[in-house]
Structure formats: structure tokens, C-alpha cells
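Undergrad: Quick check, what structure comes out for this input:
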Amino acid sequence: MYVSSFAAEMRREIDAIKADGLYKTERVITTPQDRSVSTVGPDRQSSALNFCANNYLGLANHPDIRAAAHAALDSHGLGMASVRFICGTSDLHIALEKTVSQFLEVDDTILYNSCFDANTGFFETLLGSEDAVISDQLNHASIIDGIRLSKAQRHRYPSGDMDALESCLKAADDCRRKVIATDGVFSMDGEIAKLADICDLAEKYGALVFVDDSHGLGVIGATGRGSAEHQGVLGRVDIFAGTFGKALGGGCGGFIAGRHEVVSLLRQRSRPYLFSNAMPPPIVASTLKAFELLVSEDWRLRHLKEVTARFRTEMTAHGFSLGGNEHPISPVMLGDARLAAQMSAALLEAGLYAVGFWYPVVPQGMARIRVQLSAAHTVADVDWAVDQFAAIGRRFGAIK
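TA: Here you go, the predicted structure:
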């Protein structure tokens, strides 16, 4: 009886989400992640240019990436069937940790199966009730959940508001450890955190700076080293978190990188690290290859910057309002959830895959279609996408 009642309550909640036009569906794709994908709809299969993936460098289906994964599958097997401290550490894991450390110019790195795991593992391990964490209001859900798992005092400041951040630091002045936690790039808006100002305040008040650079690593900065390089503070950030599931091959896995002492303590006590299987060797090997390609095929960063600027300029000229500024995350701000859902569906019908976001993924009244540019896109792709947005935007009254 109880189970039936519980199920009925869940159905009512789902029906309410549908009635509000907020129900999210998952589009099934039948091809590798790339510039274009084949999608399966309710009644047919179609091909679409892909403008909604985190495949910033266009490496997700790179032949060298796939070859590295195949080679590691043959040499190291599919998985480690164990956690790292038992018999789950391979030479490939050590190589990737060293590569990340050298790339970000830090002492050491620890791998996780996802950046979500890395963030939840970091805060609960390093911070106790005597400590404080000061978090940007727009931080990723993994940072928010990680902070909730810790016993630290919690302070939150409006995104990018340095006066509010300073007030939070003053309020936490008596705490043992103070950590300022921020995304390097805010994933819903494409805004880049004010890391230079954050580092200045951290040094003034004796705080550590924690940056989740999942959408910055491999994407911005002169050599792809992310938001810290982009703002000239690469040596001033204390702890980095990041993912390999976006620009760096699109597989999975995450990391924490920083001082030896931080990483060593995480290896001893971080629960997601201690109680989860090690990253699969084929994914580790393909990620190592992605770092090589980031350096050897540096045209990808330059082209990504070019197509991003073109999309933003042309969309603005048509009357659309875009969030962020120079990042490949280029959200087309629409406000209304139904409008975002309707336009997203119409774009897909036209052959352009770009997903609408609305509450609770973003705040109420802030619905958008989040476009993400890739080095795999051509200039012609971008121009065609803008034309589709313009035609469909006029049809639905989003622009004149």
C-alpha cells in the first residue's frame, strides 16, 4: 500500500513538471560525439550539427584518441577491478597525474572517476567545524554538494561580487582554515571568474583558493591551461579541480591538483577515492593523448576562439541577448522556459542540436538555449547555425 501511494505521489509531481512545460527528455544519439551526430526521435532518425556538447577542442572522436584507447585496452585491459590502494593503480594513472601536475604547474595530482567525485571528496576531507568555505553563488552543483558534506562554516557571495566576498572573509576571520571556492568558468553562463581579484583577497585574509576549472582547462588561456592562465594567476591558485570529460577527449574522470600535503591527505582519507574503482586504463591513455594533441595541434585553440567570436557577434547583430562574453559557452538568453523548449525542438527539427535549459538547472525566469562552440565547427557551420536561430527566433517571437 505504501509503495503504491509513494508511486502515485511521484506521478503527480512528474505530471506537474510536464504541465509547467519543464519536463526534460534525453535525446538518444547513435553515432560518436562529433561535429555532427545522428539522433533518434520518437518517430525517426535524423542527423544534426552538434552545438551542445562540451567537446570544445573537437577531440572526442579524434583518431589518435581512439587509437590510444584501443592500445591501452590491449595492454592494460578494460578496468582495474579494484580501488587504487589495493591493486588498482597502474603506470598509466601515475603518468596522467604527473602530466596534469606539470601542465598546471603544481606539486601533485590525484585522480577520481569524475570531477563530481573530486569535489565531494575534497571538502569533506580537508575541512572541519573549525574551518570556513566561502562559495560563489553560481558554483557547480558538485561544489555545493561537496560543501554540504563537510562540517565547515558556509558563506556564500553573489557571483563576482568582490565586496561581498571580502565581507565573508572578514566574517570567517577566526576560522582555522578558510577556502574560497569558485568555478573558473560558470557553466550555465560562460562567465569567467575574477581570479586575480579573488587571489588578492585570499592573500590579504590568509585564505586558500580552490578553482574548479572543468570548463576552462583546455579551453581558454594562451596554451589552454585554463582560467588561471587566462587571468595571469596560474601560480597563485592553491587547489585545482577539473575533468577529462569535456575538452580533453570527452571521456570521464576528474582530479584534484595542488600541494603535496593536500593530495597526500586526500589519498589517505577521501572517500570517493578510497571506495571507488580506479579510472579505466583506456580512458586514462586517451586522456594522455588528448594532452599531447592540445600542445601539438595548437590551431584548435585559435580556431575555437575564432568561431566563438563569430557566433557571438552575429547572434548579437540579429537581436539575441547572449550570456557570458568570450567563452565558447554562449547561452542564448530567452527567459521563458516554454519558449526555450519550443525553440530547441524546432532547431533540432531543422538539423541544429542545441539544448534548452530552464529551472531548476537555472533560476526561474532565466531559461536559455546553451550553445557551445567547438574547434570541430567550421565558419560555415557557425553562419548556418546563426541563420537557423534567426529564422526560428522570428517564428516564435524571440526577436523581431
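
Undergrad: Could you use CA atoms for every contact and neighbour count after this?
TA: Fine.

Undergrad: how about the helix or strand where A164 lies: buried residues?
TA: Secondary-structure element containing A164, defined by DSSP states H and E: helix 162-171. With burial defined by 16 or more other Cα atoms under 10 Å, the residues of helix 162-171 counted as buried are L165, E166, C168, L169.

Undergrad: Looking at the residues you listed, point me to the pair that's furthest apart.
TA: The span of the buried residues of helix 162-171, defined through Cα to Cα, is set by L165 and L169 at 6.3 Å.

Undergrad: Touching both of these two, which residues are there?
TA: When contacts are counted by Cα atoms under 8 Å, 6 or more residues apart in numbering, the set common to L165 and L169 consists of I134.

Undergrad: Now flag whichever of the buried residues of helix 162-171 is closest to D212.
TA: The shortest approach to D212 among the buried residues of helix 162-171 belongs to L165, at 17.4 Å (Cα to Cα).

Undergrad: Could you find the closest non-adjacent residue to that closest one?
TA: Nearest residue to L165 in three dimensions, chain neighbours excluded: Y157, at 5.6 Å (Cα to Cα, 6 or more residues apart in numbering).

Undergrad: For the one you found, list the residues it contacts.
TA: Neighbouring residues of Y157 by Cα under 8 Å, 6+ apart: I134, S135, D136, Q137, A164, L165, C168.

Undergrad: Ok, H76 next?
TA: The neighbours of H76, taking Cα under 8 Å, 6+ apart as the test, are P281, P282.

Undergrad: any idea how far A16 is from it?
TA: Relative to A16, H76 is positioned 49 Å away (Cα to Cα, to the nearest Å).

Undergrad: do the same with T243
TA: Per Cα to Cα, T243 is found 35 Å from A16.

Undergrad: Please apply the same query to S167.
TA: 40 Å.

Undergrad: same question, I283
TA: With distances defined as Cα to Cα, the gap from I283 to A16 amounts to 40 Å.

Undergrad: So for the two, which residue has more residues nearby?
TA: For the pair I283 and A16, the greater number of neighbours falls to I283 (27 against 13), based on other Cα atoms under 10 Å.

Undergrad: Isn't that one up against A69?
TA: Yes: with contact defined as Cα atoms under 8 Å, I283 reaches A69; the gap is 6.3 Å.

Undergrad: From the contact counts, what lies against the helix or strand harbouring F240?
TA: Secondary structure here is read from DSSP H and E; on that basis F240 sits in strand 239-243. Applying 3 or more Cα pairs under 8 Å, 6 or more residues apart in numbering; DSSP states H and E, one finds that strand 239-243 contacts helix 115-126, strand 208-212, strand 254-258.

Undergrad: rewinding a little: wait, which of the buried residues of helix 162-171 is closest to G258?
TA: Distance ranking of the buried residues of helix 162-171 against G258, using Cα to Cα, places L169 first at 21.8 Å.

Undergrad: For the closest one, list the residues it contacts.
TA: Contacts here follow Cα under 8 Å, 6+ apart; on that basis L169 touches I134, K178, Y205.

Undergrad: Now do the contacts for the last one.
TA: The contact partners of Y205, taken as Cα under 8 Å, 6+ apart, are L169, K170, D173.

Undergrad: now the other sequence, so there's something to compare against:
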Amino acid sequence: MSTSLSERLSQELGSLRESGLLIHPRVLERANRARTRVDGREVINLASNNYLGFADHPALKARAEQYLREWGVGAGAVRTIAGTLKIHEDFERQIADFKHTGSALVLHSGFTTNQGVLGGLLREGDLVVSDELNHASIIDGLRLTKATKKVFKHADPEDLRRLLSEHDTDGLKLVVTDGVFSMDGDVAPLDRLVAVAREFGAVTYVDDAHGSGVMGAQGRGTVHHFGFEYADDVIQVGTLSKAWGGVGGYAAGHQNLRELLINRARPYLFSTAQPPAVVGALSAALDEVQRDPSLMERLWANTRYFKAELEGLGFDHMNSETPITPVVFGEASAAFEASRRLFDLGIFAVGLGFPTVPRNLARIRNIVTAEHTREDLDQALSAYAQVGRALGVIR
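TA: Next comes the predicted model:
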């Protein structure tokens, strides 16, 4: 007898519940800002990716309203039929200019961007060598291709060299890495990875979801930080939902990349175009980060202060180099309990355990933003000190 839908749902949910992996997202009752209201409690928010405070920024809301009134609620079609509005192409030129690349194309999310670009670019006979800690969207995107896939040790140029030397091909060779790794907060050594890729004629593909708006001059990203923004053998992809405060994804690089993706990227070909209000908000975000250098200055000042104070308290933040600041609690149960206690003290910070992160490295991932005040950070640090001592993580 076949399994019923009810049985399948009960089995799967029961399994998740027993393993402690069943998710119940907390609900924000106000805009996603440095201070917000979550599940009925006023909290300091260390859980969001709103690096520059753009999710509720007045300039972005004003541009969104302007585009909404002028262009309507939706685009009305996929881009290749009747959904490409002038504002879509204007925004893509704006991204290409900002990223210093030959072209850019906007898709619907960072996740679907990796699916679309990897699926549109790679074919049987190609070789992909991917960092072992790359984002799930890269892993899933590569699963959809017929390219030969190899995995190199995290941020290890020598292991990358070994794999490229052992697996030659007449097809395209692609080295794939995150720019900033979302769980540990470390930065890919692009200077060394690109050098190794070039030894073997490989293209470097950088998912800069957590680097765009954070790294490089005016937030141009990790590729810009390492000086490769004009290189035709480097492809940049990322999301528009983190530092940029909206939703969507982008691919930027060689002048012909955009045209190929328009014809081959399935998420682009089969999804209705972005709503005008979203395009307006994102366009304003790129303008604002270039107009106001204090945004990134505050982001990094807050980052340095928070990390230094955590170190002083005795916490391990895994030598994070970016605003992503993990605080290690070891066992998943300890990280989840710490998150609950912090929430009771008015700090919204989420615990992460296996399989999201390795066993014995369960943590709370904190992201400070440009919008946090010193008072916010001091209150969070005081709560961390109290919880860390109560759980025996620090003295």
C-alpha cells in the first residue's frame, strides 16, 4: 500500500522534531531594523542581514513609491516576452557601472541566480572545482549541471591547484567560491585563488552575497577588494536582499555574459520580472551607498568594536573578518539555550547547530549593522556576558 500524504507529512515532521531540527521562525512585528519587535518583545536585532540599514531606509522607500506610481505594481510578464521595462535595463547598467564589469543581469534571488548562471554556463565536459563550504545555492545549482564536479578544501589554494592539475578538460574550467562565507564570516583568499585558476586557464566564479555592500570601496564587493573587478575571467554573482535591503540577485562580468544568460538562464526565462517598486528601492540603495560614505564607516566601526569586546569577555568568534560574527558555544543544545536566554534579555540572535554548522562548533551568528548604536552593542555585550557565564562558556 502506498504512503498517504498525511503519513508522509507526519513522518517527516516527526523525524525533524526528534532530531531537534524542526524550525519555528520567530515573527517580526515591525520593520527589520537594529531595534524591532519580535514575538511581542522589544529587542536589539543581531539576526538580520540588513548591513547598511536599507531595509527600512527613507530614500529607498521614496524611490520605491515613485516607481510604483509611475510603473505600476508588476511587470506583467517574463523578461523575454513583455516584462522588460526600461527601469530594469537602467538598473542593470547601474550595477555594471558600480561593479566595474562589462555587463550585468538581474534575476529573482541570489539562490536562483546561482541556479541560472551555473546552469546556463556549464555543460557536459566542463570542470567545476568548488569550495567545500560554499552556499547551498551553489551546491544545488551545480547539481543541475552535467559538468564534472570536484570540491577543494576550504579556502585552500594548494588543494585547488592539486585538483586542477589532476583533472584537465578541453571544456570550460570554473573555480567557484563564496566571497564572504556566511557561517564563519571569513573572506575567500581571492588573490591566491584567482592566481591558481589562471595557471590552468580557469574562470573564477564568486558568490558575493555577504560581500557586496560590505567589502571593497563603497561596498563594491570582495572582487573589488582584491582588485579583480575589471577582469573578464572573473564572474560576480550575489543577492540584492542583504546589504541592499530588497530582494533579487545579479550576475556581473564579461560583456557577453548578460546576453548568454538572457537566452540560457532558466529562472530568468520562466519567471515574471521584478516589480517596479523593488527595482526603484534597489536603484536608490546603489545611489545611497555611493552618496553617503558614513554607512560603511559605521558598519565597520561597529564590527571592530563588537568583536574586540567579545574577545575581551573571552568568547571565540572564530577569527571572523567581517560583520558576520559567530560566537561559539560548542554543543547545539548550548547554542540554542543561549539564544533563548539572550532573547529573554532583549537580544534577538539565532543559534545554529549541526548540520548547518559542524558538530561541536554550534554557535550564535551575529551581524552588526551600520544602524546599531554603541548603546545597542553595549546592551548586547552585557547580555552575552551574563549568558556566557551562566552557561560556563566564559568566566
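
Undergrad: The strand holding F240 of structure 1 versus strand 254-258: what angle between them?
TA: Between strand 239-243 of structure 1 and strand 254-258, the angle comes out at 160 degrees (axes from the mean of the first three to the mean of the last three Cα atoms, to 10 degrees).

Undergrad: List of residues touching strand 239-243 of structure 1?
TA: Outside strand 239-243 of structure 1, the residues that touch it by Cα under 8 Å, 6+ apart are 114-115, 118-119, 208-214, 217, 252-259.

Undergrad: in structure 2, what residues pair with that strand?
TA: Strand 239-243 of structure 1 falls opposite residues 235-239 of structure 2 when the two are matched by TM-score structural alignment.

Undergrad: How about residues contacting the helix ranked longest in structure 2?
TA: Of all the segments of type helix in structure 2, defined by DSSP state H, the longest one is helix 294-313. The list of residues contacting helix 294-313 of structure 2 from outside it, by Cα under 8 Å, 6+ apart, reads 51-52, 214, 218-219, 289, 316-317, 322-323, 325, 368-374, 377, 381, 385, 394.

Undergrad: so it matches what in structure 1?
TA: Counterpart in structure 1 of helix 294-313 of structure 2, with TM-score structural alignment as the criterion, is residues 299-318.

Undergrad: List the buried residues in that stretch.
TA: Going by 16+ other Cα under 10 Å, stretch 299-318 of structure 1 has these buried residues: 300-301, 303-309, 311-312, 314-315, 318.

Undergrad: thinking again about what came up before, lining up the contacts of Y205 of structure 1 with structure 2, which overlap?
TA: Compared against structure 2 with both residues aligned by TM-score structural alignment, their matches' Cα atoms under 8 Å, the contacts of Y205 of structure 1 retain L169, K170.

Undergrad: Tell me the one of the contacts of Y205 of structure 1 nearest Q102 of structure 1?
TA: The shortest approach to Q102 of structure 1 among these belongs to L169, at 30.9 Å (Cα to Cα).

Undergrad: can you tell me which residue in structure 1 aligns to E70 of structure 2?
TA: Using TM-score structural alignment, E70 of structure 2 sits opposite S75 in structure 1.

Undergrad: Check for me that its match belongs to a helix.
TA: Yes: judged by DSSP: H, G, I helix; E, B strand; the rest coil, S75 of structure 1 forms part of a helix.

Undergrad: Could you report the neighbour count for it?
TA: Here the neighbour count serves as a burial measure; for S75 of structure 1 (other Cα under 10 Å) it reads 11.

Undergrad: check contacts around it.
TA: When contacts are taken as Cα under 8 Å, 6+ apart, S75 of structure 1 is in contact with no other residue.

Undergrad: Next, find the distance separating the most centrally placed residue in structure 2 from L342 of structure 2.
TA: Centroid-nearest residue in structure 2, with Cα atoms, centre = their mean: A209, separated by 3.3 Å. Separation of A209 of structure 2 from L342 of structure 2 (Cα to Cα) stands at 27 Å.

Undergrad: and if you look at N302 of structure 2?
TA: N302 of structure 2 sits at a distance of 20 Å from L342 of structure 2 (criterion: Cα to Cα).

Undergrad: All the helices of the stretch 51-200 of structure 2, residue numbers only.
TA: Secondary structure of the stretch 51-200 of structure 2, counting by DSSP state H, counting those that start in this stretch: helices at 58-71, 86-99, 110-121, 136-143, 157-166, 190-199.

Undergrad: from these, which stretch is densest packed?
TA: With neighbours defined by mean count of other Cα atoms under 10 Å, none of the helices of the stretch 51-200 of structure 2 is more surrounded on average than helix 110-121, at a mean of 24.

Undergrad: whereabouts in structure 1 does that one align?
TA: Counterpart in structure 1 of helix 110-121 of structure 2, with TM-score structural alignment as the criterion, is residues 115-126.

Undergrad: mean per-residue distance, that stretch to structure 2?
TA: Compared with structure 2 after the fit, stretch 115-126 of structure 1 shows a mean deviation of 1.0 Å (mean Cα distance after the TM-score superposition for structure 1).

Undergrad: So R267 of structure 1 sits against E261, correct?
TA: No: contact criterion Cα under 8 Å: R267 of structure 1 and E261 do not qualify, at 10.0 Å.

Undergrad: out of the two, which sits in the busier spot?
TA: With neighbours defined as other Cα under 10 Å, R267 of structure 1 and E261 compare such that R267 has more, 18 against 11.

Undergrad: What's the more buried one aligned with over in structure 2?
TA: For R267 of structure 1, the aligned residue in structure 2 is I262 (criterion: TM-score structural alignment).

Undergrad: circling back to that earlier point, mind listing residues that contact the match of helix 110-121 of structure 2?
TA: Outside stretch 115-126 of structure 1, the residues that touch it by Cα under 8 Å, 6+ apart are 111-112, 142-143, 145-147, 149-151, 214, 241-243, 253-256, 262, 265-266, 269-273.

Undergrad: the strands in the stretch 201-350 of structure 2, which residues?
TA: When secondary structure is read from DSSP state E, counting those that start in this stretch, the stretch 201-350 of structure 2 shows strands at 203-207, 234-239, 249-253, 324-330, 347-348, 350-352.

Undergrad: roughly how far out does the first one sit from the chain middle?
TA: Here strand 203-207 of structure 2 shows a centroid-to-chain-centroid distance of 15 Å under the convention Cα atoms, centre = their mean, to the nearest Å.

Undergrad: what range in structure 1 matches it?
TA: Using TM-score structural alignment, strand 203-207 of structure 2 corresponds to residues 208-212 of structure 1.

Undergrad: Over to the last one?
TA: Taken onto structure 1 by TM-score structural alignment, strand 350-352 of structure 2 occupies residues 355-357 there.

Undergrad: Please tell me how far T356 of structure 2 sits from H88 of structure 2.
TA: Separation of T356 of structure 2 from H88 of structure 2 (Cα to Cα) stands at 35 Å.
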